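> sequence first, then the predicted structure, then my questions.
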Amino acid sequence: MKAIRRLHVRTVLPDALSPLHDLALNLRWSWHPPTLDLFESIDPVKWQECRRQPMAMLSSLTPADLTRLEGDAGFVQRAREAGEGLQRYLSEPRWYQREAQAAAGDDFSQAFAYFSPEFGLTAALPQYSGGLGILAGDHLKSASDLGVPIVGIGLFYKSGYFRQRLNAEGWQQESYPVLDPDDLPLSLLREADGSPAVLSLAMPGGAHLDAHVWRAQVGRVPLLLLDSDVETNDASRRDLTDRLYGGGGDQRLQQEMLLGIGGVRALRLWSRLTGAPEPDVYHMNEGHAGFQGLERISELTQAADLTFEEALRAVRASTVFTTHTPVPAGIDRFGINQIGQHFGGAAELPGVPLTKLLELGAETYRGGDTGVFNMAVMGLRLGQRANGVSVLHGAVSRGMFKGLWPGFDESEVPIGSITNGVHAGTWVDRKVFDLATEFMGPHAIQDGTAFSSVDQVPTDRIWSTKREMREQLVAETRTRLRKSMRDRGATSAELGWIDDVLDPDVLTIGFARRVPTYKRLTLMLRDPERLAKILLDEERPVQLVIAGKAHPADDTGKRLIQEMVRFTDDPKLRHRIVFLPNYDIAMAQRLYPGCDVWLNNPLRPFEACGTSGMKAALNGALNLSILDGWWDEWFDGENGWAIPTADGVDDERRDELEASALYDLLENNVVPTFYDRDEAGLPTRWLEMLTHTLGTLGPKVMADRMVQDYTQSLYLPAARAGRAVAQRNFEGARDLAERVARLRQAWPSVRVEHVEAEGVSDTPQVGETVRVRAYLALGGLSPEEVTVQVAFGRASESDELTEVETSVLEPVESYEGGKHRFDGELALTRTGSLGWTVRVLPAHPLLASDAELGLVANA
């Protein structure tokens, strides 16, 4: 029989057990072991059956269970204390509040909005596909720990990304189990009368898209997830948010409209229904959420009577854009006609003409592909502050997008960098926390003292803890491998060999990530005989644990996985190399701690950051990686090994050379160092590198550091800029828009006509001063509307300047015909082959950088 209706009956907790509901609903449990211990103590067997998920555990409790627990005075006391601990965590002042108090007089903001298409918080809420989502989840968790007042905005995917399994031939297959939000740590946003709150978007042809809003509570941070499975939608739109990055045609565009436009409307609903403050800053985690800026422009044109250009200036001031994409092919791009159908005619956002919208996404930096709308370009044009996610990625991004700022050197493109970090509470194994607690106190890892004091921990205890975590990984691997082999058609009678897979005393290397081509899953298979020899060495064996998912539409990635699986199926090798399907947070939390080495071999510079190696490092692993992403800036020669990069050759030759370098490092450096033991059986040099890694990398790779960087470098400046343009009924936005219009109109006539220099001897020396006089035509602009600079730096053979310093020339005289003279001095502070020039830039106190408008007149 089949049910004709479904309903979800929730457990009603007695008053004595009521704290369990709040503890289960707040995702702080995902990084708070004492809360997990409390739920496990209810029934350890049932806890494992519920996959260690508190909401599922509560749903499984019978009336008899509740009666038993209610009568257990010790358990009731522990539950009450845990509930009180959660309330203290949610209310006590933390880093942000202490900073705000210390900066008395500086108006710290009450809310920042963080938009992302995916959030990786816990395996219980699978709303992520890879690094972008895991980063977003860690961002929210650290914001909670720091007290940074963020609210997250995303989509609720009822089928999540996908579950991966392998068939008999090793080919990836996908399944999409449907999630029931009533079984998850979510609550529905409701109106005062109890009905579900609904927001609506206009769609082509006069149609509409309605959405509900689910709230996940991530410690102190609310996360709003929009869900299109609403009865008032037609069937296709009900399924719009069914899958992460699923579907084709218009589905991706409409998902991003819901995330951006709907996300802003969800924030307005949230504020109206809960009294939460409206955000001061809007942060786009990649271009997927770029349409949020259009909705805010529309709001301002209606509520504040601003023109489009004025509203754009106001929105830009309070918007932050983070790009994660190191290649143009990774950017979402839509056809112009597609955008026109969704934003023109009856679907046009009030105050946002289609022509203006199309200008925001125009690919002028790529030679002007007029048929394409680029979401990252729109993000950069809507965000006054932008960043990449590592120092190298910032440089790559400046190179990718430099065409948006013609006339400026690549180094001046206004895209900075904040290197990603990882949330220690989520990714550091409990055994590491326990060891740090024993020798350095209960909060040593969270407050960072563990890293500066790691030498207080005896090395034999560090080594024994690493073995315990290796043993833990071995057990997890055998369990997962047994399930995978059964899925592939093997019988239990054929799987006795799995009991000998991996060894807790063997050097263990981990490799796990998504499987796009540039991450080179199979680089290690370039010389299979050489790899086999490394794995099977009788005296110094090596074992590899590998995992990763290919996008469902990526057959190339699936073939790479199949190639790897077929290699691991070899009976001679399968006890030393394993591929585990369905890589997710739960697997990762066992994999990182159990590895001695974390391997990463992308094609440089296509790894924007790559945080998996950070998580491994926090668990006492050494990195073996191409110098890309975060490793490029933080490898120091003692915290692991750098695989040399073979630049300037074709891809085939490059793979051959870099694979050979990988084997060399394994054979000559990694393996000997691990197995070189002292009289006590300890690998002294290995442990020196391990403790050095913890002491130096530990503080850097923390998401707390990352969120503090975002707050201080981007959020608070954006909040101040947003307030500045909004004062006195957006007087600043109106003035800036008028100035920008004047500058753009006049700029074709702005030029440096003549430059004179005095005070330079025939053989200039350090300490001399050059008096510079520049004569300019300003095309009707006043001297106050421009900044005139003398730029001074090292000069190449082609006269290109590097290591540039600038000083300002001041207006001295004005002449007829819009001509002006500017004077200043240039101090010679360096030796060598030097050069200088003069340039003219726009000036306005509300511009964030010299290059913001892309206008410059060079001599």
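That came through fine. Residues are numbered from 1 along each chain as shown.

> contacts, neighbours, all on C-alpha from now
Will do.

> how about the strands in the stretch 451-600 of the chain?
Using DSSP state E, counting those that start in this stretch, the strands assigned to the stretch 451-600 of the chain run over residues 507-512, 542-547, 577-580, 597-600.

> out of these, flag the one nearest Ala436.
For the strands of the stretch 451-600 of the chain, distance to Ala436 was read as C-alpha to C-alpha. The smallest value, 21.1 Å, belongs to strand 597-600.

> what comes into contact with the closest one?
For strand 597-600, the surrounding residues in contact (C-alpha atoms under 8 Å, 6 or more residues apart in numbering) are 507-511, 519, 592, 613, 616, 621-626.

> next one for the comparison:
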Amino acid sequence: MGRIPLLLLDSDIEENDLGERGVTDRLYGGGSEHRLLQEMLLGIGGVRAVRTYCELTGHVAPEVFHTNEGHAGFLGLERIAELRSQGLDFDAALEAVRAGTVFTTHTPVPAGIDRFDRELVARHFGPHAELPNMEVDRILRLGMESYPGGEPNLFNMAVMGLRLAQRANGVSVLHGQVSREMFAGLWPGFDSEEVPITSVTNGVHAPTWVAPEVYRLGARQIGAQRAEEALSVGDSDRWDSVADIADQDIWELRRSLRELLVLEVRERLRASWRQRGAGAAELGWIDGVLDPDVLTIGFARRVPSYKRLTLMLRDRDRLMSLLLHPERPVQIVVAGKAHPADDGGKRLIQELVRFADDPRVRHRIVFLPDYGMAMAQKLYPGCDIWLNNPLRPLEACGTSGMKAALNGCLNLSVLDGWWDEWFQPDFGWSIPTADGAGTDPERRDAIEAAALYDLLEQRITTSFYDRGRGGLPDRWIDMVRRTLSLLGPKVLAGRMVREYVERLYTPAAHAHRAMDAESARALAGWKARVRAAWHAVTVDHVETSVTATTAQLGTTLGLRVRVGLGGLKPEDVEVQAVSGRVDEEDRITDAAAVALKPVGVPDGDGRWVYEGPLTLDRTGPFGYTVRILPGHRLLASGAELGLVAVPSEELAGAAGLLMR
């Protein structure tokens, strides 16, 4: 990062007509067609820009294309069109493109995905449109929601992204799980756990977000070069050196950062009130806003309704008592922006501003408009607590808390996004969620707001204000130290990029290299043959050498399975025994799959016999089943085609071993 060219596309140039010049005139708004044109420019124009750049500079052409959300998704169509001009048919070109494409979904809510009417897409990709040699019906089939629960007339950019990519991921472990459930319809017959969407948790660029004061303290401890390396590579040994920093130094650092934030807030607040029409004589009270010795809570992000900006206002009297507590007060700095089209988000901001304008508390809670990077770079380091209270599991990742943690700010958050996988009581707090509150949003918000107040009153403020023998808050400083040493290496962009390279980019590059024109044609033909024959693929009989009454832990049972392959050959499929724990509904969970091997030749009915061992390697309820998947060396996953054959209910009931 930093050595790779960044190409920026702008349609506002003299050669374009007025309509074309307006394509890049805004980020949000403009309607569906405007958005579609933007995404055509980004995807199709982006590939052409990259190709032109490589030709002009001699830069090596990319092997792997990575699309974030569906915004650049049409790049797959441009690459298919390129390959078609080189002699490949659509299906073979699709396989070649998929091999070298990675897709990342960033939203856990369907409303966050771009979807267009099929007629609009058909018009812009028709015979006389941008890609004239591409059959419009094939393009539409890539993005249509042609699965149970989908809208059959909508073209979904995320669906197209998944169909155009052989590898896909969400942006946190929890978001990966949500995404597998969200898009399970694309892989019918598979449990959501096996949907081929993995996860790579987001990271943040430490050199941008670590305050200079924090960096200088680290450099003084371990040296400037090692401190710089720690911010980039995430070497935990370097972050562990935080343990050697004196408590007094950490506490003085935290106070100085808080004081810088107080000065920044006062300056911005004064400017904001002047824009609202206040005169200088009315603003003397701003000199008393915030206190560098008071526990400071930060909340700054976009303001969609699911992030619940105003949850803290649920019980205003209780919040006011926290703000004005005579011995353990808190102060809150809020900043954010609403989507231009999000009227609900705008109303939330207005509600918070009205509360923050109350003369009784305006020295303890402020809202800062025009939230941006310059403000954030002061806000993250200067806060003691970073608050995040979204509706779980609607936060895909949420990187603001990562930026705060890099500066020794402690997180107070619902277990959502990245916090769900990395939270430990040693360095932050988890806001309990009202998962059992049903669908009543009022009751849910009331329960979770009460839990938030309880944490602040009973645990957080006491940890901050209680002093040890040396006059310092020992428990708090220990949590700051653990935040830096344990979270620091994890939240880095360097860690994230390394995971993308190792788990997604490198396998995609190898797949791209293996997918020459001949291999692409062969794979496309094989898939067509397998799909045509799959209706006749069956599991006909399962028998085992061990019964439920004789099964014991450590026993290895022999499986013998008779299958019909419907004209396919053993090299076209993989027959598996799938085993694992059984839940209360007799469903296999935490499953492991073992491949069985064909024995001999098919019988007179064309049935094949497969055999293999299965070890009972765990205690408790245990079960197994048998299934058949397509098998090919160029598939990234056995679920890739969305095809699976399993025993009938009668056969499964007779053959599946259940040991309790």
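Structure's in. What do you need? This is a predicted model, so every value here is computed, not measured.

> Serialize the strands of the stretch 451-600 of structure 1 to a markdown table and add fields for mean neighbour count and distance to Gln173 of structure 1.
Supplementary listing: those in a markdown table, determined by neighbours: other C-alpha atoms under 10 Å; distance: least, C-alpha to C-alpha, whole Å:
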| stretch | mean neighbour count | distance to Gln173 of structure 1 |
| --- | --- | --- |
| strand 507-512 | 23 | 18 |
| strand 542-547 | 23 | 14 |
| strand 577-580 | 25 | 13 |
| strand 597-600 | 26 | 25 |
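
> format the ones you listed as CSV; extra columns: distance to Glu529 of structure 1.
As requested, the strands of the stretch 451-600 of structure 1 are exported to CSV (distance: least, C-alpha to C-alpha, whole Å):
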stretch, distance to Glu529 of structure 1
strand 507-512, 18
strand 542-547, 14
strand 577-580, 14
strand 597-600, 19
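
> what segments of the stretch 51-200 of structure 2 are strands?
Remark: strands of the stretch 51-200 of structure 2, listed N- to C-terminal, are 65-68, 101-104, 115-117, 154-156, 167-170, 198-199; assignment by DSSP E, counting those that start in this stretch.

> quick one: the last one aligns where in structure 1?
The one in question is strand 198-199 of structure 2. Strand 198-199 of structure 2 falls opposite residues 416-417 of structure 1 when the two are matched by TM-score structural alignment.

> my guess is Arg180 of structure 2 contacts Val195. True?
Yes. With contact defined as C-alpha atoms under 8 Å, Arg180 of structure 2 reaches Val195; the gap is 5.5 Å.

> which of the contacts of strand 597-600 of structure 1 lies closest to Leu58 of structure 1?
Nearest to Leu58 of structure 1 among the contacts of strand 597-600 of structure 1, counting by C-alpha to C-alpha, is Tyr592 at 29.7 Å.

> ok, the counterpart of that closest one in structure 2 to Leu295 of structure 2 distance?
In structure 2, Tyr592 of structure 1 lines up with Tyr380, judged by TM-score structural alignment. Remark: distance between Tyr380 of structure 2 and Leu295 of structure 2 (C-alpha to C-alpha, to the nearest Å) = 14 Å.

> same check, this time on Trp419 of structure 2
As for Trp419 of structure 2, its distance to Leu295 of structure 2 is 22 Å (criterion: C-alpha to C-alpha).

> Glu731 of structure 1 maps to what in structure 2?
Using TM-score structural alignment, Glu731 of structure 1 lines up with Glu518 in structure 2.

> which residue in structure 2 aligns with Leu855 of structure 1?
Matched by TM-score structural alignment, Leu855 of structure 1 corresponds to Leu643 in structure 2.

> so how many other residues sit close to its match?
Using other C-alpha atoms under 10 Å, Leu643 of structure 2 has 18 neighbouring residues.

> and if you look at Leu410 of structure 2?
Neighbour number of Leu410 of structure 2 under other C-alpha under 10 Å is 27.

> go on, Arg220 of structure 1?
Here the neighbour count serves as a burial measure; for Arg220 of structure 1 (other C-alpha under 10 Å) it reads 26.

> which position in structure 2 pairs with it?
With TM-score structural alignment as the criterion, Arg220 of structure 1 matches Arg3.

> now swap in Phe321 of structure 1 and tell me
Structural alignment (TM-score structural alignment) places Phe321 of structure 1 against Phe103 in structure 2.

> surely that match meets Thr67?
Yes. Look at Phe103 of structure 2 against Thr67 with C-alpha under 8 Å: they come within range, at 5.0 Å.

> which of these two has more residues huddled nearby?
When Phe103 of structure 2 and Thr67 are compared for neighbours, Phe103 comes out ahead with 28 against 24, by other C-alpha under 10 Å.

> measure that one to Ile80 of structure 2 for me?
Applying C-alpha to C-alpha to Phe103 of structure 2 and Ile80 of structure 2 gives a distance of 16 Å.

> now swap in Asp244 of structure 2 and tell me
Plainly put, Asp244 of structure 2 is 56 Å away from Ile80 of structure 2 if you go by C-alpha to C-alpha.
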